[in-house]
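A.B. asks: Got a predicted structure plus its sequence, pasted below:
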Amino acid sequence: MKYQNTLQFAQQQDKEDKLSYLRNRFHIPKDKKGNNWLYFTGNSLGLQPKATKEYIQQELDDWANYGVEGHFEAKNPWMPYHEFLTGNMAKIVGAKPIEVVVMNTLTTNLHLLMVSFYRPTKTKYKIVIESDAFPSDRYAVQSQLKFHGFSEEDVIEWKPRKGEELLNIDDLETIVSEQGDEIALLLIGGVNYYTGQYLNLKRIAEIGHSKDCVVGIDLAHGAGNISPELHNSGVDFAAWCTYKYLNSGPGSLGGLFVHEKHAHNKDLPRFAGWWNHNKETRFNMRQPFDVMAGAEGWQLSNPPILSMAAIKASLDMFDEVGMEALRKKSEKLTGYFEFLINQIDSDDIKIITPSNPKERGCQLSIQVKNANKSLHKKLTENNIITDWREPDVIRCAPVPMYNSFEDVYRMVSILKGLL
């Protein structure tokens, strides 16, 4: 659409926005004078839905009233509680219910998945990651290599071309074509945390599988932000957190995807616990381990209900709105954000996130020339909450559930003044 660099235009877009009502369902942090912060860091921690307290209170009340019987008598019985999240989560990531489970935290899930899917041999053992993968992913794959008797040097990095910030998928194809006989696993961030680049998951899967490599995806910055269509992509597994775009609260549980093609393979090696044993015989005790089919077969322990209640509050809202509507608004809102930044006459900043809306979510990464974090600090002093990532990027995420066009306009106006 044709954007305009005026407050009136931004306010008119908010009036016409069919999802603008969602903003009132969130707690917007305020400064000491009672003014709303301009909050652009849902890519690190999403805001709290107002309904979250009610959802958690329900479980606290049922715990008080039923004690252990809450596993069966609570309004939302605790025994199958994780199943209440599965359908909505599957819709968000484009998966079948059998392929998804909410459990543990992101890096724990990646390790559990690599127990099953990183099966190195003497000749096929290397792991491919992005050169600027999130540190946790790098640490995870390095430790897996060491655990299996290999070296940190057996990590292969998919790098941007010289003088560029973004990854070129043709380069990944070259890496796999030339070294695929030695590569056991590709573990790639579906949306890069630093640049905000959204990668073509289907093509990544095709490239990896062409050389019999397993393909896994870290969707920490993708779940609730883009529509990854995990099932159709053909990737073998994925994991993500829920406290960013899924608004579940600090340190909340993560999600896990295992493609349906692996759902009934009981021979896959895995760590075992009570909760991935057949639910029909789980309480018979003293039974040989009988792993559950699908993603549930990677669970270990009974889940923390209070954390899941917060996730349920958010997922119910996502189900009400739908990812299609959220993505439509996101592309429009982020497009306006990009337009306004590009209107600033300054050589001190530039956007390194792809300009093609299909190659990004809502995050724009603003690279700062001669960066020393002072610009980010000044934004914070003006009650604009963004996110700094070394060495030189301010990450900003206008989240379609609670950010407005006026938020974007006011943020860029202040940024222009500071520059």
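C.D. replies: Good, I have the coordinates.

A.B. asks: CA atoms for contacts and neighbours, from now on please.
C.D. replies: Fine.

A.B. asks: for whichever helix or strand Phe72 is part of, packing partners?
C.D. replies: Element membership of Phe72 [criterion: DSSP states H and E] is helix 70-73. Contacts defined by 3 or more CA pairs under 8 Å, 6 or more residues apart in numbering; DSSP states H and E place helix 70-73 against helix 52-66.

A.B. asks: Check what contacts the helix it packs on and list those residues.
C.D. replies: For helix 52-66, the external contacting residues (CA atoms under 8 Å, 6 or more residues apart in numbering) are Gly70, Glu73, Ala74, Lys75, Asn76, Ile305, Leu306, Ala309, Ala310, Lys312, Ala313, Ser314.

A.B. asks: ok, and here's another one to check against it:
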Amino acid sequence: MNYQYSAQFAAEMDAKDPLARFRDQFLFPKVQDKQAIYFCGNSLGLQPKSVKNYLTQELDNWANLGVDGHFHGEDAWYYARKKSKPALAEIVGAQEHEVVAMNNLSVNLHLLMVSFYQPTAERYKIIVEAGAFPSDQYMLETQVKFHGFDPEKAIIELTPREGEHTLRTEDILAEIKEQGDALALVNMAGLQYYSGQVFDMKAITSAAHAVGAYAGFDLAHAVGNAVLDLHDWGVDFATWCSYKYLNSGPGNVSGIFVHERFAERPDLPRFAGWWGHDEGQRFLMEKGFAPMYGADGWQLSNSDVLGLAAHQASLDIFLEAGMKNLRQKSEVLTGYLEFLIEEISGESGVLEIITPKDPAQRGCQLSLHIHRGGKDVFDEWYNHGVVGDWRNPNVIRLAPTPLYNSFMDVFRFAEILEHSLKKFA
């Protein structure tokens, strides 16, 4: 792609973008009374305009049907989880019975650890990337302690080589092999939130299985963003949130993936709840937990119907747009942002892109290491309408999201970048 730093080029790219029409299906916040250049879908996705109608429908069902809404009406609440399955399966590369929307991300991480972290005196170690998202760090620390192990000895944190910002796949695989029979679990991010690196989940899973360990991933920053093929990769389990690239609202419902080889494993340890029990026998109200087939068997409580309604508004847009199409645009749009940053910043020494250049190793997020100016650079951009994300000590994350961002958004940011460099160069 021969990118150009010009408004004409950006306008031409938008004009021929087959996904451009989806931009109008989202609501954009304002900064300084102007529509924001919103590059923060990696923290909170924009609200689809259709959310209000989806919620209103469920509120009407509640008002008109009361408790009968569980079994009557167009979308009976008893089966509410089923509606999201086709889209979730497409987005993460799974069979529909391998996915279910439930709970929140940290809750699901703990629940899945109950099943997939069963340490012994000999096999108890966990591999994770250093600097994992805090929730993952706390989850692993407390799970290890719960089983009576020392986190300092049980948790192996992988760090990049000296002078590098991201992990090399060969180093990850080498550490898995090195830990061998002592390794119980590899539990990494699918996309590292700070650097923006997408890990080779297929290779990592294969290596973990080769030494007898499980492989699971936190897909908070990967779902709806990176290419995922969890079933064919053989991943044991995964979980994600829906409020970032899935645009489902702040703190909204999470989702899980459990590979179908565990679909009928009642012997697998788990913490059970009513909604995970055999659907056909649930109202017999009897003792003896019989898990539902597939990922549904990990459910605990009945579904958050209003949360699922907001979730579905965005998922229906994803189904219409198609993950393959979104990914194709993402590579070009993120490539344009990368080109303009490098073109404008040049040898200024103010910033450095630490996210991998290879599109296969990143999603739409670019992480910028700020060498001079610190948070003042971020504040300068925000004052001109750019909504990004600051992460201590000195990284700005920008995520041009293909579902609602345009090439003109990227060009407008470039103009702001050029202006700001005069202050900080």
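C.D. replies: Yep, it's here. Just so it is clear, the structure is predicted and the values come from calculations on it, not from any experiment.

A.B. asks: TM-score of the superposed pair?
C.D. replies: Overlay of the two chains. TM-score (TM-score structural alignment, normalised by the length of structure 1): 0.98; 418 aligned residues with a CA RMSD of 0.9 Å.

A.B. asks: still on that earlier bit, relative to structure 2, what is the average displacement of the helix holding Phe72 of structure 1?
C.D. replies: Superposing on structure 2 places helix 70-73 of structure 1 at an average distance of 1.2 Å from its equivalents, by mean CA distance after the TM-score superposition for structure 1.

A.B. asks: Go ahead and measure how far that helix is from the middle of the chain.
C.D. replies: In terms of CA atoms, centre = their mean, to the nearest Å, the centre of helix 70-73 of structure 1 is found 32 Å from the chain centre.

A.B. asks: again with stretch 83-98 of structure 1
C.D. replies: Between the centre of stretch 83-98 of structure 1 and the centre of its chain there are 15 Å (CA atoms, centre = their mean).

A.B. asks: Which residues belonging to that stretch are considered buried?
C.D. replies: Neighbour-count burial for stretch 83-98 of structure 1, counted by 16 or more other CA atoms under 10 Å, picks out 84-98.

A.B. asks: you'd agree Gly385 of structure 2 is up against Phe28?
C.D. replies: No: with contacts counted by CA atoms under 8 Å, Gly385 of structure 2 stays clear of Phe28, the gap being 11.5 Å.

A.B. asks: anything in contact with each of the two?
C.D. replies: Joint contacts of Gly385 of structure 2 and Phe28 (CA under 8 Å, 6+ apart) are Gln35, Ala36.

A.B. asks: Pick out whichever of those two has more residues nearby.
C.D. replies: Gly385 (22 against 18; other CA atoms under 10 Å).

A.B. asks: how much does the host helix or strand of Ala207 of structure 2 stray from structure 1?
C.D. replies: Per DSSP H and E: Ala207 of structure 2 is located in helix 201-210. Once fitted to structure 1, helix 201-210 of structure 2 is off its aligned match by 0.7 Å on average (mean CA distance after the TM-score superposition for structure 1).

A.B. asks: buried sites along that helix?
C.D. replies: For helix 201-210 of structure 2, a neighbour-count test (16+ other CA under 10 Å) marks Met201, Lys202, Ala203, Ile204, Thr205, Ser206, Ala207, Ala208, His209 as buried.

A.B. asks: repeat for stretch 404-414 of structure 2
C.D. replies: So stretch 404-414 of structure 2, judged by 16+ other CA under 10 Å, has buried residues Tyr404, Asn405, Ser406, Phe407, Met408, Asp409, Val410, Phe411, Arg412, Phe413, Ala414.

A.B. asks: Reformat those residues as CSV; add secondary structure.
C.D. replies: CSV is the format used below for the buried residues of stretch 404-414 of structure 2 (DSSP: H, G, I helix; E, B strand; the rest coil):
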residue, secondary structure
Tyr404, coil
Asn405, coil
Ser406, coil
Phe407, helix
Met408, helix
Asp409, helix
Val410, helix
Phe411, helix
Arg412, helix
Phe413, helix
Ala414, helix
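
A.B. asks: Distance to Gly190 of structure 2 added to these, as JSON lines?
C.D. replies: Converted to JSON lines, these look like this (distance: CA to CA, whole Å):
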{"residue": "Tyr404", "distance to Gly190 of structure 2": "23"}
{"residue": "Asn405", "distance to Gly190 of structure 2": "23"}
{"residue": "Ser406", "distance to Gly190 of structure 2": "26"}
{"residue": "Phe407", "distance to Gly190 of structure 2": "27"}
{"residue": "Met408", "distance to Gly190 of structure 2": "29"}
{"residue": "Asp409", "distance to Gly190 of structure 2": "27"}
{"residue": "Val410", "distance to Gly190 of structure 2": "26"}
{"residue": "Phe411", "distance to Gly190 of structure 2": "29"}
{"residue": "Arg412", "distance to Gly190 of structure 2": "30"}
{"residue": "Phe413", "distance to Gly190 of structure 2": "28"}
{"residue": "Ala414", "distance to Gly190 of structure 2": "29"}
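
A.B. asks: State which strand of structure 2 is the longest.
C.D. replies: strand 183-189 (DSSP state E).

A.B. asks: For Leu191 of structure 2, what is the corresponding residue in structure 1?
C.D. replies: Mapped onto structure 1 by TM-score structural alignment, Leu191 of structure 2 lines up with Val191.

A.B. asks: Tell me where the stretch 251-400 of structure 1 has strands.
C.D. replies: Assigned by DSSP state E, counting those that start in this stretch, the stretch 251-400 of structure 1 shows strands spanning 254-258, 349-351, 364-368, 384-385, 387-389, 393-396.
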